[in-house]
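# sequence and predicted structure, then a few things I'm wondering about:
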Amino acid sequence: MSDLLPGTTPSHPEPATLLTSDGVSIDAALLRGTATRPVAIAVANGFTGTWRNPGSRMIARSLLAVGDVMVFDFRGHHSSGGECTVGDREIHDLEAVVGHLRGLGYTRVATVGFSMGAAVAVRHAGTFGGVDAVVAISGPSRWFYRGTPRMRLLHFGVEKPAGRWFLRTARRVRVTDREWDPVPPDPTELAAAIAPAPLLVVHGDADAYFPVEHALRIHEAAREPKELWIEPGMGHAERAMTPERAERVARWLAARLDGASGPAPEGK
């Protein structure tokens, strides 16, 4: 990635606590490169993920070739407040991150989401707009999918008291016991509203949670500009990301955000 931008060694993460529009505190951190740029990328983890995981940190470092990177934990996860709603109210978490980056002076902001975070990134862009590119990796196209053993186990985890207890004690994830009311629009219902921002849909053909059909449905529902990558041998979400895949995503973003202009963010 050195051909994109010299000097992308990350700084130490700068911690931040953000407040969502519905009053939930979000644990976040900003990683800055050595160069001054008006571009920022928000990275949204999958369910049970955290920005402190080595895999998530590797992805963030790769994206520093394009712009500064804000990582965060969704509500109900680790040090963030509230309870996880498994893809519903989490769009307000991502909106708080994007709004914070805009407030710092970044003039181009992209979102990159994994699994649940991919669904949130698609729904966020389709609901609020305000982003210049979206990358959805290993995301579901519709709710309540139970077609794989992994997803049946996940549903047990979020729907049953014993499952929620396990998630709370073993994974530091607090899941709400309330059913969705109303059921939020699924990613395919909002994918078309992302345009004119470009959308990249990435999915592995060895994903044990969601088969490739989900990526095809999201891509088909979206309007141009859009792109679809079906990755041979790739599994699910952050754990399936290699440095090479992360760098390819960074190159895709760089090609679409290189028109960035405007003042440098505060503190740079």
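Arrived safely.
# drop to CA atoms for contacts and neighbour counts, all remaining ones
Will do.
# what sits up against stretch 220-239?
45-46, 55-56, 114-115, 137-138, 188-189, 191-209, 212, 215-216, 219, 240-241 (Cα atoms under 8 Å, 6 or more residues apart in numbering).
# how about stretch 70-88?
Contacting residues not belonging to stretch 70-88 are listed as 24-31, 40-45, 47-51, 60, 90, 93, 97, 116-117, 119-120, 172-176, 180, 184 [Cα under 8 Å, 6+ apart].
# which ones among the residues you listed map onto helices?
Counting by DSSP state H, the members of the contacts of stretch 70-88 that fall within helices are 60, 90, 93, 97, 116-117, 119-120.
# greatest separation within these: which pair is it?
60 and 90 (20.0 Å; Cα to Cα).
# was I right to think residue 167 contacts residue 156?
No. Contact status for residue 167 versus residue 156: not in contact, 10.6 Å apart, counting by Cα atoms under 8 Å.
# out of the two, which sits in the more crowded spot?
More neighbours sit around residue 167 than around the other of residue 167 and residue 156, counting by other Cα atoms under 10 Å; the figures are 18 against 14.
# one more to weigh against that first structure:
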Amino acid sequence: MSKSKKIMMWIAGIVAVIAIVLVGSGMYFFHVAEVRAPKAFINNASVKKNNPTYIYDATFNKQHKEIWYQTTPDGLKLEAWYVANPKPTNKTVVIAHGFAGNKNKMAMYGQMFLNLGYNVLIPDDRAAGQSQGNLIGFGWTDRKDYVRWINQIVQKNPQVQIAMFGVSMGGATTMMTAGEKLPNNVKVFIEDCGYDTVKNEINFQAQSMYHLPLVPRFPLVDIVSGISKVRAGYSYGEASSIKQLHKNHLPMMFIHGGADKFVPTEMVYKNYAATQGPKELWVLPGVGHAMSFEKNPVMYASKVQSFLDRYFH
């Protein structure tokens, strides 16, 4: 065998090993990111009594909840809680939860909106809580599910006025839903600490959580995105809050912690710039990820109410 042929075989072997390592790593990180399973890096501790939001959480947990369902076009049965306000109203808010969360985790926000005079619908996303599914949608597949939840509300009450609200991944879900065709009953959106694109968020987490340098982070994120396209039906680049916001002309409020180290604060400015309707931005200095409500529940509720009151009658 000639020397040049040996070199070519040696190079081919190295390339094959690198490819195997990258694909194997891609499958691992896809499982971490998208496959339904407990996520060790997510805090799922219950709200403690000394937490300012505890009373909201505890009060909502005592509310009577109707169980609503929908079946998705791909055959998944999804579940949601509906809580009617004690004072009859045509105002309803739809609440979207965060990554590896569920409707239980949004109880404090549910009570906040009940206090503000709204009915509340809180779904479990696909692959979360009591809903079926094994692959997390990062808001992108979920946006279509939320359109169906909204349509279900309208079918039950054609006079309803609807707001949508979400935190973290739920914030991104809210922004992604805003770019869809929606009934005129939908009046406003409020998002708290949602990311701009799934690709940017995954890339940030690969650097933040695993300290991966640009190489191999650059090909690895694209490999995981390709696996997602095959298995979940979407790539990380197409799953974009910004792209959806370019199609939104309804009012939207953006909330973000100024010291967010999970969804970088810089993302909210890109989202804010992208939306095409009336908008408001509230960045809380020194506040971490999804901590804005806990930091000052009374002020948070007041800010939200002030925004909603401009568009609801």
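Noted; the coordinates are in hand. Remember, predicted model here, so these are calculated numbers, not experimental data.
# assuming the best superposition, what's their TM-score?
The TM-score (TM-score structural alignment, normalised by the length of the first structure) is 0.76; 231 aligned residues with a Cα RMSD of 2.9 Å.
# circling back: would you show me how to pick out the buried ones of the contacts of stretch 70-88 of the first structure in PyMOL?
For anyone working in PyMOL, the buried entries among those, judged by 16 or more other Cα atoms under 10 Å, can be selected with:
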select buried, resi 24+25+26+27+28+29+30+31+40+41+42+43+44+45+47+48+49+50+51+60+90+93+97+116+117+119+120+172+173+174+175+176
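# please name the nearest non-neighbouring residue to the spatially most central residue of the second structure.
In the second structure, the C-alpha nearest the mean C-alpha coordinate belongs to residue 169, at 1.9 Å (Cα atoms, centre = their mean). What sits nearest to residue 169 of the second structure in space, not counting adjacent residues and going by Cα to Cα, 6 or more residues apart in numbering, is residue 98, at 4.4 Å.
# ok, now which ones touch the counterpart of residue 248 of the second structure in the first structure?
Residue mapping for residue 248 of the second structure onto the first structure gives residue 194, with TM-score structural alignment as the criterion. Contact partners of residue 194 of the first structure, counting by Cα under 8 Å, 6+ apart, are 122, 125-126, 129, 222-223.
# try 6 Å
The neighbourhood of residue 194 of the first structure, defined by Cα atoms under 6 Å, 6 or more residues apart in numbering, consists of 125-126.
# distance of it relative to residue 38 of the first structure?
The span separating residue 194 of the first structure from residue 38 of the first structure equals 21 Å under the rule Cα to Cα, to the nearest Å.
# same question, residue 83 of the first structure
With distances defined as Cα to Cα, the gap from residue 83 of the first structure to residue 38 of the first structure amounts to 33 Å.
# which one of the two has more residues nearby?
Ranked by neighbour count (other Cα under 10 Å), residue 83 of the first structure and residue 38 place residue 38 first, with 24 against 18.
# identify the residue of the second structure aligned to the more buried one.
Per TM-score structural alignment, residue 38 of the first structure is aligned with residue 90.
# show me the strands in the first structure, by range?
For the first structure, the strands defined by DSSP state E cover 14-19, 25-31, 39-44, 68-72, 108-114, 133-137, 199-204, 226-231.
# quick one: the residue nearest to the centre of the second structure and residue 96 touch, right?
No. Taking contact to mean Cα atoms under 6 Å, the distance of 8.0 Å between residue 169 of the second structure and residue 96 leaves them out of contact.
# residue 204 of the first structure maps to what in the second structure?
In the second structure, the residue matched to residue 204 of the first structure (TM-score structural alignment) is residue 257.
# spit out the contact partners of its match.
Neighbouring residues of residue 257 of the second structure by Cα under 6 Å, 6+ apart: 283-284, 287-289.
# please point out which of those residues the first structure shares.
When these are mapped onto the first structure through the alignment and contacts are counted by both residues aligned by TM-score structural alignment, their matches' Cα atoms under 6 Å, the preserved ones are 283-284, 287-288.
# now rank those by neighbours and give me the top one.
residue 288 (20 neighbours).
# that one -> the first structure?
Taking TM-score structural alignment as the criterion, the aligned counterpart of residue 288 of the second structure in the first structure is residue 235.
# buried among the contacts of stretch 220-239 of the first structure? Need that as a selection in ChimeraX.
In ChimeraX, selecting the buried portion of these, with burial taken from 16+ other Cα under 10 Å, looks like this:
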select :45,46,55,56,114,115,137,138,188,189,191,192,193,194,195,197,198,199,200,201,202,203,204,205,206,207,209,212,215,216,219,240,241
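# the residue nearest to residue 169 of the second structure against residue 165, yeah?
No. Contact criterion Cα under 6 Å: residue 98 of the second structure and residue 165 do not qualify, at 11.2 Å.
# list the contacts of residue 51 of the first structure.
Counting by Cα under 6 Å, 6+ apart, the residues that residue 51 of the first structure touches are 71-72.
# aligned partner of it in the second structure?
So residue 51 of the first structure corresponds to residue 103, using TM-score structural alignment.
# one more: residue 118 of the first structure?
Using TM-score structural alignment as the criterion, the counterpart of residue 118 of the first structure in the second structure is residue 171.
# so how many other residues sit close to that match?
29.
# likewise for residue 183 of the first structure?
By the other Cα under 10 Å criterion, the neighbourhood of residue 183 of the first structure contains 9 residues.
# ok, it to residue 42 of the first structure distance?
For residue 183 of the first structure, the distance to residue 42 of the first structure equals 25 Å [Cα to Cα].
# distance from stretch 233-245 of the first structure to the middle of the chain?
In terms of Cα atoms, centre = their mean, to the nearest Å, the gap separating the centre of stretch 233-245 of the first structure from the centre of its chain is 14 Å.
# what does stretch 234-247 of the first structure give?
For stretch 234-247 of the first structure, the distance from its own C-alpha centre to the chain's C-alpha centre is 13 Å (Cα atoms, centre = their mean).
# what about residue 233 of the first structure, neighbour count?
Counted by other Cα under 10 Å, the residues lying close to residue 233 of the first structure total 11.
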